[in-house]
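Trainee: Predicted model and sequence follow; I will ask about them next.
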Amino acid sequence: MRTVVEHESTVHLTGPAAGGMTMLMRYDSDDPYAVRLDFLDAATPEDRTSQDGCVTWAVGRELLTVGLDRPCGTGDVFVRPGTAALTELAFSGVPGVAVLLVSTEALRTFLRATYTLVAAGSETARLTVPDDLSALFESSEEQHPG
């Protein structure tokens, strides 16, 4: 059964473009390793019906979990403890690096809800492989027995 956990939090962008924005954290049990972070431009719920003004990053749930306690990440996403109350999320892209501060308690509460839904270590059991992809794997195993 598919279940989605969502939690909205205000985050603070640091640097020259400093300011607050809304981040919607989404976890879908059908994609058990990932968390979607939607950064919303619109201030009111009725403005959020389209994807305009929304930037989404998919990040590993484990990356966010480890980053609560120690610096973690390579590549485009880096997470590390900031202060006791804030966790730092850094996103790298073509225009540069965006560093956001999120409430550690909000992030921890959200992650706790995701682990209640899908326990650590049980993610693989939640994955479903489409029939056409399964057939491709079976065909490959027949040609290259292992």
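Mentor: Sure, I can see it.
Trainee: From now on I want contacts and neighbour counts done on CA atoms only, so please keep to that.
Mentor: Will do.
Trainee: which residues touch the residue nearest the centre of the chain?
Mentor: Nearest to the geometric centre of the chain sits residue 35, at 2.7 Å (C-alpha atoms, centre = their mean). Shown in contact with residue 35 (C-alpha atoms under 8 Å, 6 or more residues apart in numbering): 25, 26, 27, 28, 58, 59, 60, 61.
Trainee: Looking at those residues, state which has the most neighbours.
Mentor: Neighbour tally across the contacts of residue 35 (other C-alpha atoms under 10 Å): the maximum, 25 neighbours, falls on residue 27.
Trainee: try it against this one:
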Amino acid sequence: MSTVIEQPVEARLVAAAPRMPSIPATLHYDPREPFAVRMAFPAPSTLEGVDVCWTFARELLSSGLEEPVGQGDVRVRPYGFDRIVLEFHAPEGTAVVHVLAGDLRRFLESTTELVPIGLEHQHHDLDHGLDELLRGTC
């Protein structure tokens, strides 16, 4: 049995309005997928009114604490002293959220205790990855 880390975080949605509403989000790490983290947003906080989950590299999140990173659908960068900006790009539009840097650091420290950086290949569950990839195709 594998330990999965789930950590709620408060995200602030950056919008055209001057007030940035808080939205709940959950960071998720499963050592069976050691290179990836997930960030999930509940239905009430999305334009479509459905749960949304973004999966991206743990390394992207870690590097984004120190400098701007990412060229694809997910981009991460520091903002001021205590916040991190995450940009999620989709065909429907772009969502930009601020998260406290301390929350992300605690989450990443927890993941590193389970799977140290650089040793992910020793924890990768190929069967689980194939099951996820092929789910619903047959």
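Mentor: Ah, there it is. Note that the structure is predicted; figures quoted are calculated from it, not measured.
Trainee: What's the match for residue 121 of the second structure in the first structure?
Mentor: Taking TM-score structural alignment, the alignment pairs residue 121 of the second structure with residue 124 from the first structure.
Trainee: That match: helix or strand, and which one exactly?
Mentor: Assigning secondary structure by DSSP states H and E places residue 124 of the first structure in helix 123-126.
Trainee: Could I get the buried residue list for that helix?
Mentor: Buried residues in helix 123-126 of the first structure, counted by 16 or more other C-alpha atoms under 10 Å: none are found.
Trainee: Just the residues contacting that helix, thanks.
Mentor: For helix 123-126 of the first structure, using C-alpha under 8 Å, 6+ apart, the contacting residues are 29, 30, 31, 32, 33.
Trainee: tell me the contacts of the equivalent of the last one over in the second structure?
Mentor: When you say that, I think you mean residue 33 of the first structure. In the second structure, residue 33 of the first structure lines up with residue 35, judged by TM-score structural alignment. Taking C-alpha under 8 Å, 6+ apart, we find residue 35 of the second structure in contact with 57, 58, 59, 120.
Trainee: how does it look with 7 Å?
Mentor: The contact partners of residue 35 of the second structure, by C-alpha atoms under 7 Å, 6 or more residues apart in numbering, come to 57, 58, 120.
Trainee: Show me which of those residues is closest to residue 104 of the second structure.
Mentor: Distances from residue 104 of the second structure to those, taken as C-alpha to C-alpha, are shortest for residue 58 (10.8 Å).
Trainee: Map that closest one onto the first structure.
Mentor: So, by TM-score structural alignment, residue 58 of the second structure is matched to residue 61.
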